[in-house]
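Novice: Pasting a predicted model and its sequence here:
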Amino acid sequence: VPAIISRFVPDENVIFFPNSTPPERMVFEIDDEYLDFEEEHLAALEERIAENSHSAEIDELFDRANKLRFLQGNHYKYDKTVENMVEHVDFVKQRMTCELNEEATEILHKGLFYTHGRDRNFRPICILRAAVLTTGKINYEEAMNAYFFVAAYTIKNLLVPGKAENWDSIIDLNNLAVSRLPLKFTIQFVKLMQAHLKCRSRCFILLNVTMA
């Protein structure tokens, strides 16, 4: 992490997504209280968590910031948020580890997923080279494991609480044979990202899109 980040003070357009109504938070790790409506929703969520048989596991994994992340990501629907949290507890154990087997490591060496540089607000830039999925034999299950390894590593080592808590995603479509893109894998991959990386990807940028 560059030392200059310690002097970086995020402005309102970094803390909240610009012009969002209600305010859509992007920075959650703060010392102060959240906005009034966020605190009200958090209090209601805590009651639902306490009623759940997995409450101890949820409280062990989720601090207030991550509870609010999942709450916002589930549009402040309490039951859906708790269900998502229970699923996430198991998901973290299975996929979001900082360990890779040989096959997933080889996929990363091919350049399918990697992180390079930061934007002007010090958010890491995560790149997906989709064409790698269509070259040679790829174990799609291990490809997902490789991606979530990169995500877990980025969260643990590259994000800065209170300053840069999400990343920019670039999807490079150069040399992509769209007809060979695995549809089932792509749908499952997007669903898992939406379910388990709440409020982590600030935007998606497509590069080298071909004209139909």
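Specialist: Received it, and whenever you're ready, just let me know what you need.

Novice: from here on, contacts and neighbour counts on C-alpha atoms
Specialist: Will do.

Novice: From what I see, F185 and E142 are in contact.
Specialist: No - with the criterion set as CA atoms under 8 Å, F185 and E142 do not qualify as a contacting pair; they are 11.1 Å apart.

Novice: Same drill for these two, tell me which one is more crowded.
Specialist: Here F185 and E142 are set side by side on neighbour count (other CA atoms under 10 Å), and the busier one is E142, at 19 against 15.

Novice: Contact partners for that one?
Specialist: Listed by CA atoms under 8 Å, 6 or more residues apart in numbering, the contact partners of E142 are E103, A104, I107.

Novice: just those now: which is nearest D90?
Specialist: Checking the contacts of E142 against D90 by CA to CA gives A104 as the nearest, at 20.0 Å.

Novice: what's the strand or helix carrying A43 in contact with?
Specialist: Secondary-structure assignment from DSSP states H and E places A43 in helix 36-51. Contacting residues not belonging to helix 36-51 are listed as E33, S55, I58, K67, L68, L71, Y76, Y78, D79, V82 [CA under 8 Å, 6+ apart].

Novice: Give the burial count for the third one, as a bare number.
Specialist: By that I understand I58. 20.

Novice: so it sits in a helix?
Specialist: Yes - I58: assigned to a helix according to DSSP: H, G, I helix; E, B strand; the rest coil.

Novice: Would you check how far apart it and E51 are?
Specialist: Here the distance between I58 and E51 works out to 12 Å (CA to CA, to the nearest Å).

Novice: also this one, for the comparison:
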Amino acid sequence: MTKQAKQGWITRAISNVTSRSRKRSQSNYPDLEEELSEVVPPLPEAKSTALFSQDPMKVPCVGGCVELREHSKHLLPEEVVLFEPTDEEMFAEPQARHGSRLIFLNTPLSQTEVDALVALRKEWSSRRGKGRDELPEFIRLCALRVLQHKKFDLSRAMDLMQTCLDERVRRLPLREEDVLSDLSYGAMYWHGRDRKCRPCLVVRIERFAELIKDKERCVRMTIFVLEYAVRFAMVPGRVENWVVLVDFENASDVVSLYQLPSMCLTAKALSQTLESVYCCRMVWVKLLNLPTILSRIVQSVIPTEKRKKVCVVEDPKKELLKHFEPCQLEARYGGIRRDLKGHETYPFRFYPGCRGVVMGAQRLPTCESDRSTTSSNSGSTVDTESEATGTSLHHQTGRKFHEGQLWDTSVTGRWIEEATESSLPPKAAQALSTLGHLVEPCRSLEKWKEPDAE
């Protein structure tokens, strides 16, 4: 690239960046990107790669999947970006609240939670011995999740921070190309959302037959899948969790006895990734198609306090329709979507109408008669996403939008400014206004798009 061409590229890049809203900006690291642009004009995915090539302590907590080719055209529909969570979606135990939070970002925190964050920063500072209590970037926005997951035990929380560093940060970035062959098995994939707009993770045990032999392959694929949802399918303050279906159909046919030791090690690693590295994200997991004998054993060992979160489902087609619209599920689970083969599961499938209504379009089938028909008649399934035009707002958002902010009132700084620029539901907007920052709630697509017109 000639000097003149490079200068022209930089001028255009600066013009493009300054014309965008700060709310939709692609990075929290303008200095780093400016420095890189003097070397070579980066593609969008190259910027993401660069963010994960620096000091691990500065690696962002969102954005580890890079060089992606395509997404579902219903990945981030209007009904998701405008979802208004109730107390039941904000807290696993609305009456208790403390220690049962589900929504952590772009929302007010209790004084007890703020005090816990202060204590964590002090603990971090004392162990680092550098006199600064700023948490590393890779954990900054996840700090309260880590504390809650470890019952607000500072020592255990510090250990989990190290686990996140070792198990997540040191493996990133993950390029789509590097995990594409493993994704094609269809062992783990996103498919639709429940009625609370939460993405649904489907885990097919029988499809792990080849992957189970290599723990590292399984863990890398799992991190890619989960990282994808955090980066592209979530809306901080509105939708921050997922639900999981673990299907054991035919599992006993593909796993031999001599594979059990390695399978157990791999299962332990996957469990650590799901429960620890991405802690407080899973609302519930349903275990499907367990053999009768195994089902009884599993149910007997699930702790009482976990039975609301982990349960064995006897009749998937009946049980799952209590949580999903038929248009969000494959036919094997009682929905109207075509059952997918392994190689068809990626790019991940998302669909309009997870709450029963496609905004600006006709209503999808939701009545009980529709459900009973679609769940019993395989001929009524529909193919992929062909019945509706693209509605995803994904291309109007950036990494910063999906990061959100942790409203830690013990510190001042960028969270306040960025919170005032965020698209907040009514309760969050009201809470921020009481702190002296008047904010109008965002309840329409027109309001959501306002910053783009600035």
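Specialist: Perfect, I can see it now. Every value quoted in this text rests on a predicted model; they were computed, and no experiment measured them.

Novice: post-alignment, the helix holding A43 of structure 1 versus structure 2, mean distance?
Specialist: The superposed helix 36-51 of structure 1 is, by mean CA distance after the TM-score superposition for structure 1, a mean 1.4 Å from where its aligned residues fall in structure 2.

Novice: That helix corresponds to what range in structure 2?
Specialist: Helix 36-51 of structure 1 falls opposite residues 111-126 of structure 2 when the two are matched by TM-score structural alignment.

Novice: What residue in structure 1 is paired with F224 of structure 2?
Specialist: Taking TM-score structural alignment as the alignment basis, one finds that F224 of structure 2 is matched in structure 1 by F149.

Novice: and that match, helix, strand or coil?
Specialist: Three-state call for F149 of structure 1 (three-state DSSP): helix.

Novice: which parts of stretch 132-140 of structure 1 are buried?
Specialist: V132, L133, T134, Y140 (16 or more other CA atoms under 10 Å).

Novice: ok so, going back, for the match of F224 of structure 2, give me its contacts.
Specialist: Each residue near F149 of structure 1 by CA under 8 Å, 6+ apart is listed here: R95, M96, T97, C98, E99, L100.

Novice: repeat for I223 of structure 2
Specialist: Contacts of I223 of structure 2 were listed using CA under 8 Å, 6+ apart, and they are R168, T273.

Novice: give me that answer again for 10 Å
Specialist: Taking CA atoms under 10 Å, 6 or more residues apart in numbering, we find I223 of structure 2 in contact with 64-65, 167-168, 171-172, 174, 229, 270, 273-274, 277-278.

Novice: can you give me the helices in structure 1?
Specialist: Counting by DSSP state H, residue ranges of the helices within structure 1 are 12-15, 36-51, 55-61, 64-73, 78-94, 102-109, 140-157, 183-196.

Novice: and of the ones you listed, who's closest to P2 of structure 1?
Specialist: Comparison of the helices of structure 1 against P2 of structure 1 by CA to CA identifies helix 140-157 as nearest, at 11.5 Å.

Novice: Drop anything exposed from the contacts of I223 of structure 2.
Specialist: By the neighbour-count criterion of 16+ other CA under 10 Å, these include these buried positions: G64, C65, E167, R168, L172, L174, A229, L270, T273, L274, V277, Y278.

Novice: T97 of structure 1 touches D90, doesn't it?
Specialist: No - counting by CA atoms under 10 Å, D90 is not a contact partner of T97 of structure 1; they are 11.5 Å apart.

Novice: Overlap of the contact sets of these two?
Specialist: When contacts are counted by CA under 10 Å, 6+ apart, T97 of structure 1 and D90 are jointly contacted by no residue.

Novice: Neighbour count: those two, which is higher?
Specialist: Shown here are T97 of structure 1 and D90; by other CA under 10 Å, T97 has more neighbours (16 against 12).

Novice: got the contact list for that one?
Specialist: F91, N145, F148, F149, V150, A151, A152, Y153 are the contacts of T97 of structure 1 under CA under 10 Å, 6+ apart.

Novice: what does it align to in structure 2?
Specialist: So T97 of structure 1 corresponds to P173, using TM-score structural alignment.

Novice: Same check on T134 of structure 1?
Specialist: Under the alignment (TM-score structural alignment), T134 of structure 1 maps onto A209 of structure 2.
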